[in-house]
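J.: Sequence and computational prediction follow.
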Amino acid sequence: MNRREMLLASGAFGLMTRPGILSANPATGYFVPPEEGPHQRTFMQWPANRRVHSDRVFRKMAQQTIADIANAISDFEPVTLLAAKEDHSSARKKLSASVELWDIPTDDLWCRDSGPIFVVNENGDLAITNIQFNGWGERQINTNDSQIARRVSEHLGLPFLKSGLIGEGGGVEQDGHGLLMAHESSWVHDNRNPGMSRNEIEALLLKAYGADRMIWSAGVWDEDITDYHIDSLARFTGPGRVLINLPDDPDPADPFHMAALDTHDVLVAAGLQVDVIPEPVERRIDDEEFVASYANYYVCNGAVIVAEFGDRETDQIAQDAISRHYPGREIITLNVDTLGEMGGGIHCATQQMPAVT
């Protein structure tokens, strides 16, 4: 019996409901709230750099996909799209009137990695914690994207807290209740944090996110631009709960398959309740480098924005699982194959700003 058959046979997943205690950075009192908590808005970025996106047709496809995601989210919460002023008129043609444009220049669309990471304290004060983006180890142009978090903090007049780390928000998952998980390959790497040990990096991540515990698995070094970001594989859906996307028939020669199984086993051994969903089998894009991740969804106020890949069976399994993990939210599915061809997904293209009272 493969993993998909096991999931279908098991029926509804029994969700763990233990309460979590919000943690905070003891030095500043700030922490990153759960992603599924209420949002003030969503930030996104406009893919505009013609050196990054040299193919005009594909660049237009990427822009349309970003507009589709922004428009879908804007039905549930405000969306701010970051783009240079000269790109506003062309972007506006594709955007809902409810999507706001800010004059902050961008290179690419990956706001999870280069955008601001918002933190809050018990008084409801907001700040931005900065994990410095460097184009995934200077693998891509990042003249504008490396400055986005700082520019958003200036625009909003928020404190800008430097973490001392180089990396990306998509390289770490947090449950908002004191627990982080990550692949070592995205952090313990000379192209991001040269000379730093895993323990040193962990201490800085815990401080940046206001967390007190971290789960590591190995990941995959130098096989993709992100060094295997965790958010395309596994996501926290609440305290003690993880949703993970695994292949039905893992290929022992595929380093990503083997690393995914290792991460699954590490999470189970750590005592988390882990729900497995399959990767799509029949999909529109037949390319071994295509990222087909159901786990790379985005939770917004009242909805979850989820990719569909054209495999009716696995698309439905994923939607049903996400609906169980986020009861009461509408499931909105989108064709975001363009992002998969670029190595990412919906979560990679979004960044939440928590609501505070």
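T.: Perfect, I can see it now. Numbers count the residues shown, from 1 in each chain.
J.: make it CA atoms for all contacts and neighbour counts henceforth
T.: Noted.
J.: Please give me every residue in contact with Pro250.
T.: 257-258 (Cα atoms under 8 Å, 6 or more residues apart in numbering).
J.: which residues of this protein fall in helices?
T.: Using DSSP state H, the helices assigned to the chain run over residues 3-10, 56-74, 88-92, 111-114, 135-138, 148-156, 198-209, 255-269, 312-325, 337-341.
J.: nearest to Pro34, of those helices?
T.: Shortest distance between Pro34 and the helices of the chain, using Cα to Cα, is found for helix 198-209: 10.7 Å.
J.: coming back round to it: just put the helices of the chain in TSV and tack on distance to Asp227 and mean neighbour count.
T.: As requested, the helices of the chain are arranged in TSV below (distance: least, Cα to Cα, whole Å; neighbours: other Cα atoms under 10 Å):
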stretch	distance to Asp227	mean neighbour count
helix 3-10	25	14
helix 56-74	22	20
helix 88-92	31	14
helix 111-114	13	28
helix 135-138	8	19
helix 148-156	22	18
helix 198-209	15	19
helix 255-269	10	18
helix 312-325	25	18
helix 337-341	16	21
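J.: Among the ones you listed, which comes closest to Ala292?
T.: Comparing these by Cα to Cα, helix 337-341 comes nearest, at 6.1 Å.
J.: and here's the other structure:
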Amino acid sequence: MKNAHDGDRPGLSRRSLLARTGAVAAALAAGPVLGARPAMAASWRVPGEDEAHRRTWMAWPSSTTIWGADLSKIQADIAKLAREVAAYEPVVMCADGSTAASRARAACGSTVTVTGSIPVSDCWMRDTGPLFRVDDAGGLDSFGLNFNAWGENATRFYGIPASAYDKDRVVAQRVASYSGVPFAKSSVVGEGGGVEYDGDGTLMATESCWVNSNRNPGKSRAQIEAELLSRFGASKMIWLPGVKGQDVTDGHIDGTARYIRPGVVMVQLAGAVRPDVWTANARAVRDVLVDATDARGRRLRVLTIEGPDTLPRIPSGRRAEFLSSYMNWTVTNGAIITTQFGDTAKDAAAKSAIAAAYGRPVVQLNLDGLYGNGGGGAHCVTMQEPGR
């Protein structure tokens, strides 16, 4: 997500450690819709990602305003990931018009469905797409989190015009319409990558990206929590420390801690390549979770893995800005798809630990373009639609 004029200068990736404003303070801590409805009835819930999917949604990046010379690298990784996901469940790739759709089809192949009827600005479907909910009677609906380009950080950090993300600001309701499900806007602003949910009543999120004036000015933590719990069909929020101002997301939780299933979470403790602020935050997240209970009163089982100690394919000057997170995996019906970084021992240990936790095969891909130039991963660019 770099400015077209940034080239390969370090510190300007999606999770860059340097804000252009210089205000780099670690803090542990709009289009038409189908009618905004009151918060959902108790029977509605967002299923856990480990539950069965109907399909996965993705978005094809085609903006040189956003990506500049890095666009081809990002497209190659998006296509590689889409083909892999499609081996386990259907994939719908949204593309910005017929020309972009044609290029996406050529890159992704026949196993991926590409539509040019849902315009997109960029590839971050986890943050821009709808959250799908199910009810006890087999119904399906959805809601959006009012994506505003990560609190307009894309403009403040990288100088990308706010208008470059106009299509992504309304993509959630367009995806919902394509799926034929009702859609409503939440009363808070945020991104899907900023909240983890177990499908059984418990959420976890970082304060750094939700209780933040760039997204929810004037709203208290209690107000934000109440809206998220209501929309997700949950009854308990676990607030976690975060890191504000050092990456464009303000510290999304999905790079550090993830639900495996209800009652079980995994945390990645930073490897040697991660700067100290992220190492400290990962430990703080783990410390909160080991003492936490969920909505059912269960003490959480906290699994840990370690990040890579080396990034042999990445130039030394860019390693600190690289998103070296195994945690940013995407869950499919048949496998967990994550990344490998070239640290043979750590890659193997992470693969083994994730496979044991889920009881599913784990596929590791080289997605250096996406994780390095983009600063996001497999989870960031996918959104699951649950089966009914």
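T.: Looks like it came in fine. Since the structure is predicted, the reported quantities are computational estimates derived from the model, not experimental observations.
J.: Just the TM-score for the two chains, thanks.
T.: TM-score of the superposed chains, computed with TM-score structural alignment, normalised by the length of the first structure, equals 0.89; 328 aligned residues with a Cα RMSD of 1.5 Å.
J.: returning to that earlier point: could you dump the helices of the first structure to TSV with distance to Gln174 of the first structure?
T.: TSV is the format used below for the helices of the first structure (distance: least, Cα to Cα, whole Å):
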stretch	distance to Gln174 of the first structure
helix 3-10	25
helix 56-74	22
helix 88-92	32
helix 111-114	13
helix 135-138	20
helix 148-156	19
helix 198-209	8
helix 255-269	13
helix 312-325	16
helix 337-341	23
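J.: Out of these, which is closest to Ala218 of the first structure?
T.: Nearest to Ala218 of the first structure, of these and by Cα to Cα, is helix 255-269 at 6.9 Å.
J.: Average offset of that closest one relative to the second structure?
T.: In the superposition with the second structure, the average deviation recorded for helix 255-269 of the first structure is 1.0 Å (mean Cα distance after the TM-score superposition for the first structure).
J.: tell me what that helix is packed against?
T.: The elements that helix 255-269 of the first structure packs onto, with contact taken as 3 or more Cα pairs under 8 Å, 6 or more residues apart in numbering; DSSP states H and E, are strand 213-217, strand 241-246, strand 273-278.
J.: Go through the ones you listed and pick out the most buried.
T.: Burial of these is given as mean neighbour count (mean count of other Cα atoms under 10 Å); strand 241-246 ranks first at a mean of 24.
J.: mind checking how far Leu81 of the first structure is from Asp103 of the first structure?
T.: From Leu81 of the first structure across to Asp103 of the first structure, the span is 9 Å (Cα to Cα, to the nearest Å).
J.: Likewise for Gly124 of the first structure?
T.: From Gly124 of the first structure to Asp103 of the first structure the distance is 27 Å (Cα to Cα).
J.: same thing with Ala48 of the first structure?
T.: If you go by Cα to Cα, the gap between Ala48 of the first structure and Asp103 of the first structure works out to 13 Å.
J.: Looking at these two, which one has more neighbours?
T.: Ala48 (22 against 15; other Cα atoms under 10 Å).
J.: ok, and the closest non-adjacent residue to the counterpart of that one in the second structure?
T.: Aligned by TM-score structural alignment, Ala48 of the first structure pairs with Ser62 of the second structure. Among residues not flanking Ser62 of the second structure along the chain, Ala100 sits closest, at 6.5 Å (Cα to Cα, 6 or more residues apart in numbering).
J.: corresponding residue for the one you found in the first structure?
T.: Checking TM-score structural alignment: Ala100 of the second structure goes with Asp87.
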